[in-house]
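> The sequence and its predicted three-dimensional model are supplied below.
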Amino acid sequence: MYPKRVAIVAEWLTWRGGGESVLDELLEIYPEAKLFTTVYNAEKLPEYKKYDVKTSFLQKIPFVNKKHQLVPPLLLKAIESLDLNGFDLIISLSSAIGKGIKKPVGSVHVCYCHTPMRYVWQSEIDNRLTKIPFGKYFINYLKQWDLKTNLGVDFFIANSANTSQRIKKFYKRESTVINPPVKIIKTANCKKKNFYLCLGRLIPYKRIDLAVQAFNENGEELLIAGDGPELRNLKKIAKKNIKFLGRVSNKQKYQLIRETKALIFPGEEDFGIVPVEAISQATPVIAYARGGAKEILKDGITGILFESQDKESIAEALKRFERTKFKSELLVEEAKKFSSDIFQIKIKKFIKNI
């Protein structure tokens, strides 16, 4: 397929997460593409202003455009309301609602799936909806919506083998695995400092609380860079050896990654951009051996994997880490498998062959 008119659909553009790396590369592949989303915060993400972002009715509602995730029913309507008529190819990016666009007749819809709705299909990992009144009934409604909108997707791309397996399990669909891209930034060698690092959004399923518990007991210095709803709870339980840096810039992020002894990654992620960013800077990762981390990391070579998601396993992994010698060149070489160049080659080949 050689599309003339391309639409790229992001679920929402209100903060920068790992998923935006995929969006950036797609916009580089298709610079003339039109960018659609339900709601856009230009102050937080000014880099997308040049694309004349097309938004839904949510953009005009003052409260909702900043707290959109508090109103899931409106989000479903918002993604369905986007006018995508006239496009040969529509690429949706989906971790919740993205694939729910209304596909016009004659268009091809490719969904790049970061994960099937986690809080619907894996509430044992992400239980946010089970805590609200009538949450069980809303989950059932979302499941039906998710299954119905799955039928509007012509082709699925999964961000990992882990996600591909869940697409097969929940949607009964095949998918092609194309890992997200990571910009491999070449930097000068940096002397490691005596601290460990957690980095990312502070939300429950990331399980930063387990890292805090482990470091409360061992007394080692742990820096936590990021913001989110778990910040207050984490600060309450953290001892003085644990410092909270808040949200950091991209430059600060890479500086921290280069200087830390190791990145601590205790959650189960569908893929996980941050571990790749870490090994690209010759920094090992101590991670829970589930999800994307198991695909990205090689135990004893690019990091240390632990099997049980608890503070005791993290403590034991830290001891293993201290006994293990890592070769910087091997870490960086592994990271190159996830480079932007490789991602673009795979996407172009995939689209050409459909």
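That came in fine, so what should we check first?

> okay, CA-based contacts and neighbour counts for the rest of this
Will do.

> Identify the residues contacting residue 259.
Neighbouring residues of residue 259 by CA atoms under 8 Å, 6 or more residues apart in numbering: 190-193.

> Between which two of those is the distance greatest?
By the measure CA to CA, 190 and 193 form the most distant pair in the contacts of residue 259, at 9.1 Å.

> quick one on the thing from earlier: show me which of the contacts of residue 259 are buried.
Among the contacts of residue 259, none is classed as buried by neighbour count (16 or more other CA atoms under 10 Å).

> In TSV, list the residues you listed along with distance to residue 260.
Compiled in TSV, these are given as follows (distance: CA to CA, whole Å):
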residue	distance to residue 260
190	10
191	9
192	6
193	6
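
> quick one: which of these is nearest residue 293?
Residue 293 lies nearest to residue 192 out of these, by CA to CA, at 22.8 Å.

> Please, which helix or strand holds that closest one?
Assessed by DSSP states H and E, residue 192 sits outside every helix and strand.

> ok, it - contacts?
Residue 192 is in contact with 258-261, counting by CA under 8 Å, 6+ apart.

> can you rerun that using 6 Å?
Counting by CA atoms under 6 Å, 6 or more residues apart in numbering, residue 192 touches 259-261.

> Take this one as well and set it beside the first:
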Amino acid sequence: MREFSALRVAIVHEWLVTRGGSEKVLEEMLEIWPNADLFSVIDCYSDADRKHIGGRRAKTTFIQQLPCASRLYQKYLPLMPFAVEQLDLSSYDLVISSSHAVSKGVITGPNQLHICYIHSPIRYAWDMQHQYLKEAGLDKGLSGWAARLILHKIRQWDARSSLGVDCFVANSQYIARRVNKVYRREAKVIYPPVSIDAFERGDTKSDFYLTASRLVPYKKIPAIVEAFAKMPSRRLVVIGDGPEFAKAKAHATSNVTLMGYQPFSVLQDHMRRAKAFIFNAEEDFGIVPVEAQACGTPVIAFGSGGAKETIISDASRGTTGLFYAAQTPDAIMDAVARFESLATPIDPRACRQNAERFSAERFRQSFRSYCEKRYAEFVESCGTIPQADHIPYSSQKAK
């Protein structure tokens, strides 16, 4: 059997446009397999972001050449299933897809192992379809019917393409349940990496609450602002920019400070000093609440999605935050009042200790070990050792 470290590995990512949570997972995968070849629907990374993937340039699909692909790539979603199927991965022993849309749909053969690290089944095609159509203004009229038809076709392809994945790895128990619901497949849970070491614990807290996020509709930031507008004796700081900024500003009162986009140093400083971090989104995993805990800051969160797995509300396990049941101003106000009435303040050390469960080193060790074990089982089940020595192998790593 070929040594695991000598395997020909292809890593397929959705698209390289901006550096977010899934891209940080990709970065750690490339740390595990530094000689892996990288594939993506499009690659429009900036020079600054490309440094985080070792200067690599991905092998891309024909969508890279379409008009305004770097800005309008999501408009080309109906073409992406076909595009990703055109990637030639036939020379690789192990194919790893990092998927929240189409990358798991790559075509592999019987002598190749395909492991998909799934951030989510396609959200806007499955259970979030109605929310997506409403937010995009596509819930009515002929354009709405056309959008529904396209999403129907994407669901059909998405379910079929799941059959080509040998093993699913989910980024949370929440996503594992969605994988089972949509694909009727089991998924191993390996939590994504969080840059814990980039954050320092702060033990001295100031008299303000913090929320930080890109201000997009599903984050529900205006509801947080509205809640604090009704609590004039409590201060809120909002860090982040986005399409909902104007809506949030319209609700803001004198006790609410909207700072817009800020550099990391400013974000970390506020995270370390905040009384608590307010998190009102239903996320697949949710990196920012973990970062807040890494700063020793408790989190007051909407009790759904990945937050239920990253925040501890049980005193016997070392409380790091508390939950509320609805994404509404009233629910947030009630949660803040409960937080302030806790008999024992939440210990910053407990928050930091909990956050360390999600370190990048832990991810690399767990994911490599899982892939190594699955590949050994795959070879044994094949009865023969997969060989592709006659096929040239080249690295796409930038010179």
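Sure, I can see it. Computed from a predicted model, the values in this text were never measured in an experiment.

> on that earlier part again, out of the contacts of residue 192 of the first structure, which sit inside helices?
Taking DSSP state H, the ones among the contacts of residue 192 of the first structure that sit in helices are residue 259.

> Rebuild the contacts of residue 192 of the first structure as CSV, extending it with distance to residue 122 of the first structure.
As requested, the contacts of residue 192 of the first structure are exported to CSV (distance: CA to CA, whole Å):
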residue, distance to residue 122 of the first structure
259, 35
260, 32
261, 32
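
> quick one: which of the contacts of residue 192 of the first structure is nearest residue 46 of the first structure?
residue 259 (28.7 Å).

> Show me what that closest one lines up with in the second structure.
Matched across to the second structure, residue 259 of the first structure falls on residue 273, judged by TM-score structural alignment.

> before we move on, what about residue 109 of the first structure?
Aligned counterpart of residue 109 of the first structure in the second structure: residue 114 (TM-score structural alignment).

> Quickly find the element holding that match.
Taking DSSP H and E as the definition, residue 114 of the second structure sits inside strand 113-118.

> average gap between that strand and the first structure?
Superposed on the first structure, strand 113-118 of the second structure shows a mean distance of 0.8 Å to its aligned residues (mean CA distance after the TM-score superposition for the first structure).

> Following element in sequence after that strand, please.
helix 129-135.

> Tell me the helices and strands packed up against that next one.
If you count contacts as 3 or more CA pairs under 6 Å, 6 or more residues apart in numbering; DSSP states H and E, helix 129-135 of the second structure packs onto no helix or strand.

> Please say which position in the second structure residue 314 of the first structure maps to.
Aligned partner of residue 314 of the first structure by TM-score structural alignment: residue 332.

> Tell me the one among the contacts of residue 259 of the first structure nearest to residue 241 of the first structure.
Among the contacts of residue 259 of the first structure, and counting by CA to CA, the member closest to residue 241 of the first structure is residue 193, at 14.6 Å.

> which one in the second structure is aligned with that closest one?
So residue 193 of the first structure corresponds to residue 206, using TM-score structural alignment.

> so what's its match up against?
Neighbour list for residue 206 of the second structure: 273-274 [criterion: CA under 6 Å, 6+ apart].

> separation between it and residue 345 of the second structure?
With the distance defined as CA to CA, to the nearest Å, residue 206 of the second structure ends up 14 Å from residue 345 of the second structure.

> next one: residue 220 of the second structure
For residue 220 of the second structure relative to residue 345 of the second structure (CA to CA), the value is 27 Å.

> What of residue 63 of the second structure?
53 Å.

> of those two, who's got more company?
residue 63 (20 against 12; other CA atoms under 10 Å).

> how about the more buried one, what's its partner in the first structure?
Alignment note (TM-score structural alignment): residue 63 of the second structure maps to residue 58 of the first structure.

> Name all residues that make contact with that match.
Residues in contact with residue 58 of the first structure (CA under 6 Å, 6+ apart) are residue 65.

> Roughly how far does it sit from residue 180 of the first structure?
28 Å.

> again with residue 272 of the first structure
If you go by CA to CA, the gap between residue 272 of the first structure and residue 180 of the first structure works out to 9 Å.

> Of these two, give the one with the bigger neighbour count.
residue 180 (27 against 23).

> Contacts only, for that one.
Going by CA under 6 Å, 6+ apart, residue 180 of the first structure touches 22, 159.

> From residue 10 of the second structure, how far off is residue 59 of the second structure?
On the measure of CA to CA, residue 59 of the second structure and residue 10 of the second structure end up 11 Å apart.

> Residue 120 of the second structure now?
20 Å.

> ok, now residue 82 of the second structure?
Distance from residue 82 of the second structure to residue 10 of the second structure, by CA to CA: 19 Å.

> Same check on residue 173 of the second structure?
Noted for residue 173 of the second structure: a distance of 26 Å to residue 10 of the second structure, by CA to CA.

> Next: residue 188 of the second structure.
20 Å.

> and these two? which has more neighbours close in?
Shown here are residue 188 of the second structure and residue 10; by other CA under 10 Å, residue 10 has more neighbours (23 against 15).

> The more buried one belongs to a helix?
No - the assignment for residue 10 of the second structure, made by DSSP: H, G, I helix; E, B strand; the rest coil, is strand rather than a helix.

> list the contacts for the counterpart of it in the first structure?
Alignment note (TM-score structural alignment): residue 10 of the second structure maps to residue 7 of the first structure. Residue 7 of the first structure is in contact with 33-34, 90, counting by CA under 6 Å, 6+ apart.

> now with 8 Å?
Counting by CA under 8 Å, 6+ apart, residue 7 of the first structure has contacts 33-36, 84, 87, 89-91.

> hang on, the earlier thing: packing partners of the strand holding residue 114 of the second structure?
Under the contact definition 3 or more CA pairs under 8 Å, 6 or more residues apart in numbering; DSSP states H and E, strand 113-118 of the second structure sits against strand 94-99, strand 167-170, helix 360-382.

> if you set the cut-off to 7 Å instead, what comes out?
strand 94-99, strand 167-170 (3 or more CA pairs under 7 Å, 6 or more residues apart in numbering; DSSP states H and E).

> want to throw those strands into CSV with distance to residue 75 of the second structure and mean neighbour count?
Converted to CSV, those look like this (distance: least, CA to CA, whole Å; neighbours: other CA atoms under 10 Å):
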stretch, distance to residue 75 of the second structure, mean neighbour count
strand 94-99, 18, 24
strand 167-170, 26, 23
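
> Reformat those strands as CSV; add distance to residue 212 of the second structure.
Shown next, in CSV, are those (distance: least, CA to CA, whole Å):
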stretch, distance to residue 212 of the second structure
strand 94-99, 25
strand 167-170, 25
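
> Thanks again, I'm all set now.
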